[in-house]
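# Predicted model, plus sequence, below.
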Amino acid sequence: MTSGAGVQPADREPTAEEDLEEAMPKMQMTRDRALLLGLFVVSAIAFLYFVLPQLSDVRDTWGRLGNGDAVWITIALGFQILAMGSYVLIFQGIHVPPGSVITYRESYLITMAGLAATRLFAAGGAGGVALTAWALRRSGMPRREVAERMIAFLVLLYGVYMAALLVCGFGLYFGIFPGPGTFALTFLPGVLALAAILIMLAVGLVPDDLERRLERYKPKNPRLASVVRRLATGPASLSGGVRFALGALRRPDAAMIGTVSWWGFNIAVLYAAFRAYGDAPPVAVLIMGYFVGLLGNLLPLPGGVGGVDGGMIGAFVAFGVDGGDAFVAVFVYRLFAFWLPSVPGAIAYFQLRTTVGRWQEQRRAGKALQHAV
């Protein structure tokens, strides 16, 4: 298939037909990235099985993994399933407009396939973003709407993240919630979260017709004019996505419940993992340790492997949680949250390719029927 794959002028947007013919993003890596990933995995396995067991404290901690409370482990699994269901609920409510060919089944396939793609790409899930955008465009959605809906999805989802950092961070620092109020782990993240929220609200003030307004100042040089247009497209799409998110907040529905329950059930998985091996830290500490640790996902590691784990364990230890308890709880949490969805995600990737192919055949059949009439 060659449609949409050819070289296009820099100042031309792909047509709707080219979007519909766009090839599926492939879950593959460059040779260099594959070598780096292989080296990382081998090093991690060697460290876990040959270095850690030689450390007496860690050896005892590692041995605790087989002694967890089966009831709490089962509860953690149940929370993870509910978290995955919440993610599908958000996707369907934010990404899918009325009349779309995307049903809840397709939303499940896209979200799970996106998770699988994220496992193979670094930089905070860029692979999943590319796959999601591709699927939405192939459903017939215009590029501008795809961008705005995806931005709105991220604004709503990570708005809850920022709100949690703000409330729990300041709450711990000022003694409203029980737990240590370390400046670097409570007040500072709260300030950064507040700044992020204010910036996003300010972005929403950018006019949605910014591109049209800049047309009157369009440079005569075609290359410079193309640069100006592209610079205007980004802020306009971002602003549209923020306004879309704010509009959704004014009309709360099931998707809004999902934005909270997604994070809530993930934290509940971590809570159940702590309870399976002992006591859990106070709720505010649990939330802050979880969200501060997730910042490790920004490191250029596949799926945040190593960065998130170490970030969470380090955050909990800094909050005064026993290192052994933090180690086993985070390990079990990542087992459920990271590795468990990988298998159904890989299956969903291939199912999604078949589903999108069916959409294409249905469109061709519709066009043929129109021509026949």
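Received the coordinates, thanks.
# all contacts plus neighbour counts: C-alpha atoms, from now on.
Fine.
# Distance-wise, check residue 348 relative to residue 341.
Look at residue 348 and residue 341: by C-alpha to C-alpha, to the nearest Å, they are 10 Å apart.
# quick one, helices of the stretch 151-300 of the chain?
For the stretch 151-300 of the chain, the helices defined by DSSP state H, counting those that start in this stretch occupy 188-203, 210-215, 222-250, 254-277, 283-294.
# here's the one I want to compare it with:
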Amino acid sequence: MADIRERDDAEDLAVRDPAEAEARADRDVYVVEPLLPQRLRRPSDLLRFLATLLAITGVLVLALVAKQTLNGLEKDVTEGATRLPELLSRVATFLGGAALLVVPAAFAVERVFHRDGLRVAEGLVAAILGMVVAFLLGQWTVTAAPEDLRLLLTGNRDIEPLNTLLTSVIAYSTAVRISRRPTWRALMWGVIGLYVLAFFTGYQITLVGGIITVLIGMAIGYGTLYGVGSPNTRPPGNAVLTALRKLSFTPVSARRIDDDHQGSRRYAVGLKDGTTLDVTVLDRDRQVAGLPYRLWRRFRLNSETRRRAIRSLRAELEREALMAYATQAAGASTPRLLGTSEIGTEAALLAYEHLDTRPLDEVPDDEITDDTLAQIWEQISLLQIQRLAHRRLTGEGIHLDAAGRVVLTDARSGEIAAGDLLLRLDVAQLLTYLALRVGAERSVRTAAAVMGPDALAAALPLLQRIALTRETRAALAKDKGMLGALREQIVALKPRSKVEEIRLERFRPRTLVTIIASALAAYFLLSQLSRVNVVQVVTTANWAWSGLALVASFVSFVAAALMLRGFVPEPLPLWRTVLVQFAASFVKLVAPAAVGGVAINTRYLQKRGIHPASAMASVGASQLVMLVFHIALLLLFAYITGANTANSFTPSRGLGVALLAVAVLVVILLGVPPLRRLVTERMRRLFSNVLPRLLDVLQSPAKMIESCVGTLMITLAFIVCLDACVGAFGGSMGFTTVAVVYLTANAIGSAAPTPGGLGAVEASLTLGLTVAGLTPEVAASAVLLYRLLTFWLPVLPGWASFAYLQRHEAL
């Protein structure tokens, strides 16, 4: 009877309080999952900390550039403030200072009253750190900082560079997350604004000092939050079950399984009717995970291929749900989405039907049959008919069930109403992944049987590493020839298809290196030009020597044409080949010195009907022989210089250090395996098939003589040009000495990533001529004239040659 009464009491309680009964039912279901940590280091706090540091750097750089504007602005504001009544100014200063202390204290009392004292303690830690950091930075600014920085932060007045009180309050407000409370946030920032304005008009803080103080306080607050961690607000497994009950499911068991590739939690939930749900939980604090990589891809790729870097929790939930319903409507074999729900304000869930499958990554290669491949392509065809792009066709997104049927999963990254480019990207990605598993021939053959040759031909220009997923790119690093093999198979399948070039990248990483190096080179050139009067250089130069230098510069282009002709067994017209060399001088404006000429010459040979491999081999052979001649001439002239002019050209300690640094760099490049592999791979690409081409040249004495004469003439022409430029300003140092300087500087310039070796060549030549005995003024003038004749002056005829050759389809 007692058991019956207890059961009746429980039923009465369920009727009276359904929420309590639901919570009791959830407690009765044990969720097998690791204990959630009490505190988490949120990636968002770290990103805000880094963004604040970046903002501090940006403000300082901008302030240093616009010093005069800031000084004028401060002067105008302070002059206007002097017109205010003194009493009003004093009252504003007092109220601002008092409120700056009262508001944080009131917020702390309110938090303690709501039993949130731990947050207040974190804020106090940040406030103490803010006070210490502001004091130390202030002392450093006054005693040891650069003069410009000190003037920006103090205005040359006896004040604190960084306001210690304001830094502490900002750090405290950031650490207690006052920004999440709209009323308190508005009140706090209003008080901060009043305080900064009062102190600024009272000459107690500068404009830049106030901005930097606020940013440093925020950085310390975010740094504290990330360092000590934040309370874990992720809902536990019981909260997930509560949300499922609201969707009319009846869970009887639950266990956490491996997270998905984006770090979202996943649960396998058993229901009362014997079925199972696969539940994905989207946590708000995980929404910014991997944000730097997504931002980089969004910045680097064209708009049609990139994804949104930041998406709210609600938007992410709706996106995945919409894609799941769309794939179901398309008839594709995917797990059915049975329900979605938010779990409070910090998470959301998606409940899918459970299918007993295994990912394709876990299937051995020999078990992937042609029938399996055909099924995969049939599923993709269904998506493409409905303009759905999956965007993650990897071994984790393709599953096989017990009967060998294909199931597509992981549609979160997909797109509805996708454009042609995204659909073709899916084909390229799947082709590459399957080729890595079963070979290029089977991948292309089975795809063509389902999708048709035209679909593969359309995907051909998208077989680029940058277009593929991160996992596929990593796999391609071990099989570098796979993309080439795929292209060959598709071309063999559809040989007459017209392939358009598609550029997915806005820029390449090496472009950034070139831009940065070019900026540094431009800074160096401007500093060099500031020492030289350009008008005086032009008017005082000896025109006889300058004319000789101009002729030598022109001869170098003819010599380059002879060199190229000598390494090509097929006949080449001389003057058109000379025009190609002028065109290469135009391309050097946007490409490193060692790259532009190679690309133009290779393209020219291909347009002459020479096979691409043979064209590349001819250019590679010319570069290899040029390198050999360069080293041999450097050793020869160095020996002659050391034997005959030891007294006038004694290497300085600085030159010895430079040579030692070059030697150390070579040792590092050859001694570190990844760097050595990079160098050898680049060299292999450039000089592959070179030996057979050299043997072809050696069989023709005329070609051999032409190639050697052209190679030697190029170097001698440039040496004569530089020597004549030195003579144009009254310098005299010997032909062999000039040769050593030129050959050394040219090697450095060829290795520089700047267009035409800009900056590196000028610096090396100026240093070499100065060490050899010229005065810095004469050396700089001679180098300026030399670069004018060999780099800048040929740009205009080079552009005309480039346009002419393109118009006549020679390039």
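Nice, I can see it. What you are looking at is a predicted structure, and each value in this text was computed from that prediction instead of being measured.
# where does the TM-score land?
Remark: TM-score between the superposed chains equals 0.67 [TM-score structural alignment, normalised by the length of structure 1]; 307 aligned residues with a C-alpha RMSD of 4.3 Å.
# Tell me which of residue 348 and residue 341 of structure 1 has more neighbours.
Taking other C-alpha atoms under 10 Å, residue 348 of structure 1 and residue 341 do not tie; residue 348 has more neighbours (23 against 18).
# any idea how far residue 12 of structure 2 is from the counterpart of the more buried one in structure 2?
Here residue 348 of structure 1 is matched to residue 801 in structure 2, going by TM-score structural alignment. Here the criterion is C-alpha to C-alpha. By it, residue 801 of structure 2 lies 95 Å from residue 12 of structure 2.
# same thing with residue 546 of structure 2?
Residue 546 of structure 2 is 108 Å from residue 12 of structure 2, where distance means C-alpha to C-alpha.
# More neighbours: which of those two?
Neighbour count, other C-alpha under 10 Å: between residue 546 of structure 2 and residue 12, residue 546 has more, with 23 against 13.
# could you pull out the strands for structure 2?
Taking DSSP state E as the criterion, structure 2 carries its strands at 31-32, 39-40, 230-231, 251-257, 265-271, 276-283, 337-343, 347-353, 357-359, 398-401, 406-408.
# Just tell me the aligned range of the fifth one in structure 1.
When structure 1 is aligned by TM-score structural alignment, strand 265-271 of structure 2 has no counterpart there.
# other SSEs contacting that strand?
The elements that strand 265-271 of structure 2 packs onto, with contact taken as 3 or more C-alpha pairs under 8 Å, 6 or more residues apart in numbering; DSSP states H and E, are strand 251-257, strand 276-283.
# For residue 170 of structure 2, which of those is the nearest?
Nearest to residue 170 of structure 2 among these is strand 276-283 (28.3 Å), distances taken as C-alpha to C-alpha.
# Taking strand 347-353 as reference, get the angle to that closest one.
160 degrees (axes from the mean of the first three to the mean of the last three C-alpha atoms, to 10 degrees).
# Counting by contacts, list what strand 276-283 of structure 2 packs against.
The contact analysis (3+ C-alpha pairs under 8 Å, 6+ apart) places strand 276-283 of structure 2 against strand 265-271, helix 313-329, strand 347-353.
# if you set the cut-off to 10 Å instead, what comes out?
Secondary-structure packing of strand 276-283 of structure 2 (3 or more C-alpha pairs under 10 Å, 6 or more residues apart in numbering; DSSP states H and E): helix 237-246, strand 251-257, strand 265-271, helix 313-329, strand 337-343, strand 347-353.
# Please work out which residues of structure 1 line up with the longest one.
Same thing as helix 313-329 of structure 2. Going by TM-score structural alignment: helix 313-329 of structure 2 matches no residues.
# rewinding a little: in TSV, list the helices and strands packed on strand 276-283 of structure 2 along with mean neighbour count and distance to residue 448 of structure 2.
TSV is the format used below for these (neighbours: other C-alpha atoms under 10 Å; distance: least, C-alpha to C-alpha, whole Å):
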stretch	mean neighbour count	distance to residue 448 of structure 2
helix 237-246	19	44
strand 251-257	18	38
strand 265-271	20	37
helix 313-329	18	23
strand 337-343	18	32
strand 347-353	21	33
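# Is it possible to get TSV of these that adds distance to residue 192 of structure 2?
Shown next, in TSV, are those (distance: least, C-alpha to C-alpha, whole Å):
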stretch	distance to residue 192 of structure 2
helix 237-246	40
strand 251-257	47
strand 265-271	41
helix 313-329	32
strand 337-343	36
strand 347-353	34
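# out of those, nearest to residue 380 of structure 2?
With C-alpha to C-alpha as the criterion, residue 380 of structure 2 lies closest to helix 313-329 of those, at 10.3 Å.
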